[in-house]
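Quick check, what structure comes out for this input:
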Amino acid sequence: MADPVFTLESLQTFTDQGWAIFPCHSIRDGQCSCGNSSCSSPGKHPRIYNGVKGASTSREQVAEWHQSWPDANWALATGAPSGVWLLDLDKSDVKDGAAAIKAWMEERAIVPFATHVVQTGSGGLHYYFTGRGIDLRNRVNVLPGVDVRATGGYALLPGSNHLKGVYRVVRDVRITDAPDLLVDFLSSTQGAGGGEHGPLPSDLDFLQGVDEGARDDTLFRKACQLRRKYNDNREIVTAFVIAAATRCDPPFPIDQAMVKVEQAFKQDHEDGDPFFHDKEGFWDRRPVLASIYENSEKTGVSPWGALGGAILRGLHTVPYDVRYRSFRGPASLNLGVINVGESGGNKSLTGRLLDDMLDFGPFAEFSESEAGSGESIVDSYAYWRNLSKDEREEGGPTRELAWLMPSHAHRFRFDEVGKLGAIAKRDGATIFEYIKSALTGEQIGRKLAGNLGVQLKKDEYRFTITINAQPTRAEVLLSESEVAGGTPGRFLWCLMDYPPFGDSALDHDDFNAIRVEPFELKPVPWDGVPEIKALEAMNREHRDHMRAGHRGERNAIDGHAVMVRVKVAIGLMVLDGRAHLNDEDWELAGAVMDHSNATRARVQLALAGMRERNLEASAKRAAFVQTRTLEHVADAKQARLTRVTERLRKFIEDNPNASESRQKQHLKHGPDRELYAEAMARLDRETSADVIEG
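As a prediction, the model looks like this:
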């Protein structure tokens, strides 16, 4: 297979016409250049961490990428970023996209397309169309073998290579508009994965009501849709598919559901695999990241959990009075990490790994404890020390604030989120208010009567916190009130379960036998560094974030997202041994935030499923109680009716000529009189039965 040949000049012809492009892996020696022999998308997934989202029209950016990866495949970000969308016509033993679209057009008397056409490496066809002002999304199987590459998607450019051949132009003509009928058809059933079967149901209940014989196909189509919707995040797709499989009646076998997920990710898409499974795209970008990844693989812990811990330790090396400064002013570097994983998810081994691997020396001095209340956070930093007579100045104070650590630094931890929840439920609990204030470096503490109580001034301390959380027990972090207050968005969320390393997971005894390769960190020279200045890209992000808030386009949960990314970037900067930010710090921090957001979404999904299961159980209990109540009421009514009937029978026998009015008067109680008609009807039936039997 020939290597792809893209000169810088040829790439700039794309960017000069406003096309947003980016580099992808290519085929080398019969396999994907990512080095993964079982790669699910060989030669097609992005080399840059943020994939299609990072596509650029900048000559300078493209030149930098081309210099880094001269033999890369290149892709076009279709739809809104480039003003071009295309029809992807697959050809296989079971599908012929060209034949399907031709038949569809002939039925509507549409003239064949006269536009630019590229043949894919596997023999399919890409029909290019102008897309300015057309709101189309990426879709799969709109007709058999016909996909849409539009906003959110991408396509390899001619010159790229594939396991089966090279992408090449087969009709080199001007790109034209698509027929209106075709655009209307594609716009009428928006949403990836709708296909000829119409839109799919919700992400949790899409198997409800589906015939058992059709569930395999429905599950596969939905997995493909979710893959695109969640930007190839396999963990989120898997969580949705498993949740749907267990919720339907009868449940769909989990092992078969996982097969459908695997098939969805092996589909020959133009999409890339999740960036955080791509070692070359993220973990090999820096020596310290590669060391974290390799040692995590050796010990079976999650590299994301290790990276989150390393970032916190790195921030502890930054003097407490050094702050970040953007156009908005100075900001604190205090940060929290939520480690998400099931019980026994190697959270303690992650700490041991960092202890053995990263030696910050005296640069990261901090004390550590578990907070018992909001007030105890302050007590972990400082106390009032009474001055001796020799220390006092005449007329001066009799005490001074004494810091427990010269670095003014403390790391808090909650080994189980349930402990935090229990503290938060106490009457008058202030734990969350203190945590939120500390994460932004605000003044914390309180003054008490008699000038007692400790207060820490704004930006006078370094605060970090780690919370270990099982997904279905994290309600305290994602409750309606905490989401509204922005609590979850102040944290970095790290996944502690990492399936690729599952086979190498160790217990504590095995860990002792493994040699963790230490990484020599370069000490950062903080002398003469009063603040860490924002990059221009960071200031732009702050502005965009503010404007989105003013327009009401920002969720409360993401109110602190930019600042968390800032702190991650600074942590990565420190791990790289620098006191000044660069563009790569900001770029890599974006990758970390993508992982954080995906992890938080996984927890939200788990909680949503738990809530629905609880609601279902509550509904069943309520229905049972209601049924028993109705049965009790019915039994009581029948007993009263029998009693009223007997009273009327005796009264009528004694007073055969009594009028209906006198009969009712005999029933003194109102509820008994309400049953008069039913009681008389029962007497009539008994009388009729006696006559028949006689």
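
Could you use CA atoms for every contact and neighbour count after this?
Will do.

Can you give me the neighbour number for R649?
When neighbours are defined as other C-alpha atoms under 10 Å, R649 has 16 of them.

meant to ask about D177, not that
Neighbour count of D177, defined by other C-alpha under 10 Å: 17.

And D172, by the same measure?
When counting by other C-alpha under 10 Å, one arrives at 11 neighbours for D172.

could you list every residue that touches it?
Listed by C-alpha atoms under 8 Å, 6 or more residues apart in numbering, the contact set of D172 reads 116-117.

now swap in W384 and tell me
W384 is in contact with 399-402, 454, counting by C-alpha under 8 Å, 6+ apart.

Out of the residues you listed, give me the one that has the most neighbours.
Within the contacts of W384, most neighbours by other C-alpha under 10 Å means V454, with 19 neighbours.

circling back: what's the closest of the contacts of W384 to W85?
V454 (62.0 Å; C-alpha to C-alpha).

hey, where'd the strands end up in the stretch 451-600 of the chain?
455-456, 462-469, 491-495, 531-533 (DSSP state E, counting those that start in this stretch).

most tightly surrounded among those strands?
Comparing the strands of the stretch 451-600 of the chain by mean neighbour count (mean count of other C-alpha atoms under 10 Å), strand 491-495 ranks first with a mean of 26.

returning to what we had before: compare the strands of the stretch 451-600 of the chain and give me the one nearest S437.
Per C-alpha to C-alpha, nearest to S437 of the strands of the stretch 451-600 of the chain: strand 462-469, 10.2 Å.

now the other sequence, so there's something to compare against:
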Amino acid sequence: MIKFISSNGKAALAYASKLNWPVFPLHTPNKNHCSCQNPNCQSPGKHPRTKNGLKAATTNLNLIVGWWRKWPNANIGVVTGKESGFIVLDVDPRHGGEDSLKLLINQYGRLPNTIEAITGGDGRHILFKNPGHVKNRTNILPGLDIRGEGGYIVVSPSIHVCGKRYEWELSSRPLEVPLADMPEWLLRLIVEPVQDKPARKPDDYWVKIIQGVGEGERNMSAASLAGYLLGHGIAAPIAYELMLLWNERNDPPESIEVIETTFHSILKRDLKRLKGRRRA
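Have a look, this model is predicted:
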């Protein structure tokens, strides 16, 4: 049965049989396009081939063999949450994820050794035991997402649209390293609701930020400053220009792309908050 199946298919079978992780086939990137043949595809190589999407995920070896005989080069998706027994901290360096994670580690301490993957986009998937009732969340801090109930990740040896393959970090591979519990401080961060009116920060906090900050503090400071400006009624275009001027004081300055992403993330959150108030 396994003899006549692709390497991706064999990997999918291994995840299901050795780790009891439910898998399902994803589309495959092909020269900056996607096998779905949609020229406007927003997630090439990352979305399901099956009609039921991640709900089709299974550990049934016969189904898995059938899928990868039909689509030999299909990327591999693994569901997160109750079915697989793990949730994932998704670190995206393109949106400042490494800086955000560094800031958290400096404040709370190092993460425990656990299973970790290097994504095709040079990000990281850090896996923890499923504590239960953790849902997907985006942007808990700039560049940091959570994959929980109703989510999934792409796993090795799947290929990214940039041409790189997903791979397990050499010292943190499944079967060689056990899943660790998520630290309590991180769990609190992702499950406790954000207060509508955060505690007022002292003036010296803002004085320090306005003077410019270092590399490890830029993203958190950018998020705080954006929230402060928008929360005080500064029009979004003006607030954004002030953010760009402030960024020139940082050592070194953050990329314009990250500043823009952070600002729009805070702006989106602020608009949702205002919309909720109007409904109330």
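
returning to what we had before: cross the contacts of W384 of structure 1 against strands and list the overlap.
399-402 (DSSP state E).

follow-up on the earlier one: nearest to A591 of structure 1, of the strands of the stretch 451-600 of structure 1?
Evaluated over the strands of the stretch 451-600 of structure 1, closeness to A591 of structure 1 peaks at strand 491-495, with 12.0 Å, by C-alpha to C-alpha.

What range does the closest one cover in structure 2?
When structure 2 is aligned by TM-score structural alignment, strand 491-495 of structure 1 has no counterpart there.

any idea how far I435 of structure 1 is from I377 of structure 1?
Distance of I435 of structure 1 to I377 of structure 1, computed by C-alpha to C-alpha, to the nearest Å: 8 Å.

should've said D96 of structure 1
Counting by C-alpha to C-alpha, the gap from D96 of structure 1 to I377 of structure 1 is 65 Å.

Tell me the counterpart of N73 of structure 2 in structure 1.
Aligned partner of N73 of structure 2 by TM-score structural alignment: D71.

leaving aside the residues next to it on the chain, what's closest to I87 of structure 2?
Once flanking residues are discounted, I87 of structure 2 sits nearest to G148: 4.9 Å by C-alpha to C-alpha, 6 or more residues apart in numbering.

quick one: that neighbour and V78 touch, right?
No: using C-alpha atoms under 8 Å, G148 of structure 2 is not in contact with V78, being 11.3 Å away.

residue ranges for the strands of structure 2, please.
Secondary structure of structure 2, counting by DSSP E: strands at 23-26, 29-30, 33-34, 75-79, 86-91, 116-118, 124-129, 137-141, 144-147, 152-155, 167-168.

so where in structure 1 does the second one end up aligned?
Same thing as strand 29-30 of structure 2. Under the alignment (TM-score structural alignment), strand 29-30 of structure 2 falls on residues 27-28 in structure 1.

what's R600 of structure 1 in contact with, if anything?
W493.

Need the counterpart of it in structure 2.
Matched to structure 2 by TM-score structural alignment, R600 of structure 1 sits unpaired.

same thing with V288 of structure 1?
By TM-score structural alignment, V288 of structure 1 lines up with nothing at all.

what's around V288 of structure 1, how many residues?
Neighbours around V288 of structure 1, by other C-alpha under 10 Å: 20.

buried stuff in the helix or strand hosting it?
For V288 of structure 1, the host element (DSSP states H and E) is helix 287-299. Using 16 or more other C-alpha atoms under 10 Å as the test for burial, helix 287-299 of structure 1 gives 288-299.

Pick out the residue nearest the middle of structure 2.
Nearest to the mean C-alpha position of structure 2, by C-alpha atoms, centre = their mean, lies D90 at 3.0 Å.

how about that residue, what's its match in structure 1?
Matched by TM-score structural alignment, D90 of structure 2 corresponds to D88 in structure 1.

From V140 of structure 1, how far off is that match?
Distance from D88 of structure 1 to V140 of structure 1, by C-alpha to C-alpha: 9 Å.
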